[in-house]
Every structure is written in C-alpha cells, then in structure tokens.
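J.: what follows is a predicted structure for the sequence shown.
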Amino acid sequence: MNRKIRLIWDFHGGDAEKTAQHHVRHLEEFMQREELECLRTTVLSNADYHFMACMTVNEKDVMILRDSLKPHRAVVVEDIND
C-alpha cells in the first residue's frame, strides 16, 4: 500500500486553465489544514480547452481524499514527476 496515486479534476472551456490553477491552490490548502502529505500538485493539459488539476498522494490517504474532495478520476503513478 505504498503506491503513489494521482487524483485528477477535469476542467473544460475558455477559463479552464485558470480554474485548474485556482483549484490546485485549494487542494494545497486542504492538505495543509488536514495535515496530510501532498507529494505534488500540478496543472496538466492534453487538449485545447481541457486542463486538469492534479495532486499526487500516498495510497493510504486516497479514501479520505476521495470522499472529501471527489476527484473525477485517479491513476497509479510510477514516478511522481510524470
């Protein structure tokens, strides 16, 4: 149970990039307030007008984060910098 999990929130449209960046700030604040370890946050894009706010965490924290923050999806990552 030491896997690294990337939680992902999708945003679409003309303001998607700014919205994703703003969402990342709130994710970081939440992790700090709840005293949970956040390995990395980032904003990614795979198409025009589709941006993703991403947060990589330890698998042990996924259930509480899933229930509290309701990510759209999650993936297992080998390297947190990918």
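T.: Nice, thanks for sending it over.
J.: make it CA atoms for all contacts and neighbour counts henceforth
T.: OK.
J.: tally of neighbours for the residue lying closest to D15 once chain neighbours are set aside?
T.: Nearest non-adjacent residue to D15, counting by C-alpha to C-alpha, 6 or more residues apart in numbering: Y49, 7.8 Å away. Using other C-alpha atoms under 10 Å, the number of residues around Y49 comes to 13.
J.: structure B:
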Amino acid sequence: MRKLKLIWDFRGPDALKIAEHHEKHLKEYCVIQNTNFNITGFEQRSNLHSVAFMVVTDDEMKPIRDALKPHRGEIYSE
C-alpha cells in the first residue's frame, strides 16, 4: 500500500505558527475520519516558509484531497 504525503505550504513571518496550528486540525481530521494513518506534522523549511502535512493511502487520497485541498503531494518515505 503506497503512502502519500499531502502538504500545505505557509509563507511569511508567521508561517511556522500557522503550520503548527494547521497540524492540530489535521490531527483532529484523522481522528474524526478514522484515517489509516495518524501521521501528521509540520516543518520549517526557511525563515519564511513552513509546511504542515499528513500521510494517507492511495485509496484515501482523492476524498481527503477534495475535502482539505492540500497545495501539493508527494510519495511518503519514512
């Protein structure tokens, strides 16, 4: 089963705080929707760019993508 990482980009001086807060909502979504993985997180890429992400399966990707509108996605490798 292939794992996909859905990513939301945030830019600006408050990007890290926004990404951290967005991850809280992604965790809540995982619990409510009972997703296969409860892998979420946030990362600071630079002073003005941070991301929040969640990991989903191929089967879950389309409905979650349509509901949550991530900015991009990539294959997840641990």
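T.: That came in fine, so what should we check first? Here the structure is a predicted model, which means the values were calculated and not measured.
J.: quick TM-score on the pair, please.
T.: Scored by TM-score structural alignment, normalised by the length of structure 2, the superposition of the two chains gives a TM-score of 0.91; 78 aligned residues with a C-alpha RMSD of 1.1 Å.
J.: quick one on the thing from earlier: roughly how far apart are the residue nearest to D15 of structure 1 and D10 of structure 1?
T.: 10 Å (C-alpha to C-alpha, to the nearest Å).
J.: name the element F10 of structure 2 belongs to?
T.: F10 of structure 2 is part of strand 3-11, with elements assigned from DSSP states H and E.
J.: who's in contact with the counterpart of N58 of structure 1 in structure 2?
T.: Under the alignment (TM-score structural alignment), N58 of structure 1 maps onto T57 of structure 2. Applying C-alpha atoms under 8 Å, 6 or more residues apart in numbering to T57 of structure 2 gives the contacts 1-4, 36-37.
J.: excluding its backbone neighbours, what's nearest T57 of structure 2?
T.: Nearest non-adjacent residue to T57 of structure 2 (C-alpha to C-alpha, 6+ apart): K3, at 4.8 Å.
J.: didn't that neighbour look like it was pressed against Y76?
T.: Yes: counting by C-alpha atoms under 8 Å, K3 of structure 2 touches Y76, with 5.3 Å between them.
J.: longest single helix anywhere in structure 2?
T.: Identified as the longest helix of structure 2 according to DSSP state H is helix 15-33.
J.: thanks again, I'm all set now.
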